[in-house]
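Engineer: sequence-free structure coming up:
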């Protein structure tokens, strides 16, 4: 319950204009957390400075993904919400 409240508070910080999607989950994490593949085969690239968080993410964990601009997204692992949102770039597929 605390994780859900934390995730909702983070979403609220984006304001009404943020477009977020909570229907995706992790299919695979590779490259020590550098590459995250979603269940729909979309591929997200993680900045090297953030892989210390994402290398601990596991398949089937649910995500909240908020659009920043065309190919950039803020992503929150709902199971590890204490990591906060991590900026990722869409390499292929769609969100």
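Structural biologist: On my side now, so go ahead. The structure displayed is predicted, hence computed values, not measured ones.
Engineer: can we go C-alpha only for contacts and neighbour counts from here?
Structural biologist: Will do.
Engineer: following the helix or strand harbouring residue 23, which helix or strand shows up next?
Structural biologist: Using DSSP states H and E, residue 23 sits within strand 20-30. Using DSSP H and E, the next helix or strand after strand 20-30 towards the C-terminus is strand 35-38.
Engineer: For the helix or strand just after that next one, give me every contacting residue.
Structural biologist: Using DSSP H and E, the helix or strand that directly follows strand 35-38 along the chain is strand 43-46. Strand 43-46 is touched from outside by 33-38, 54, 86-93, with contacts defined as CA atoms under 8 Å, 6 or more residues apart in numbering.
Engineer: In addition, the following structure is provided for comparison:
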């Protein structure tokens, strides 16, 4: 009968737990501090809210411009709208008018 005697090493028992701890530490750190971790998601959310607010402002400006274009191009050009735009573009006013800058 053949028998093998293995000397029990203390180092051998610690290899698998050490690798496991290193593995979990690496992925745990990156799940919080990585680009797609918790801090990264907070940054993405902050940028999304900021850009949504900017989009809302741009949509409102576009609606105002579309309304002005519709008033000027619906076939019956309103004289007041045309007069207002021309005066604003040319920076002119009549002698009997009061101009208020805001």
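Structural biologist: Yep, it's here. Please read these numbers as outputs of a predicted model, since none were measured by experiment.
Engineer: Drop the TM-score for these two in here.
Structural biologist: Once the chains are laid over each other, their TM-score by TM-score structural alignment, normalised by the length of structure 1 reads 0.21; 32 aligned residues with a CA RMSD of 4.1 Å.
Engineer: Mind giving me the ChimeraX select for the contacts of strand 43-46 of structure 1, buried ones only?
Structural biologist: Buried residues within the contacts of strand 43-46 of structure 1, by 16 or more other CA atoms under 10 Å, are selected in ChimeraX with:
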select :33,34,35,36,37,38,54,86,87,88,89,90,91
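Engineer: Taking the contacts of strand 43-46 of structure 1 together, which two end up most distant?
Structural biologist: Distance extremes for these: the farthest pair is 54 and 93 at 19.6 Å, using CA to CA.
Engineer: Out of the contacts of strand 43-46 of structure 1, which is nearest to residue 25 of structure 1?
Structural biologist: residue 38 (5.8 Å).
Engineer: Can you check what angle separates the biggest helix by length in structure 1 from strand 20-30?
Structural biologist: Counting by DSSP state H, the longest helix found in structure 1 is helix 2-12. Taking axes from the mean of the first three to the mean of the last three CA atoms, to 10 degrees, one finds helix 2-12 of structure 1 and strand 20-30 inclined to each other by 120 degrees.
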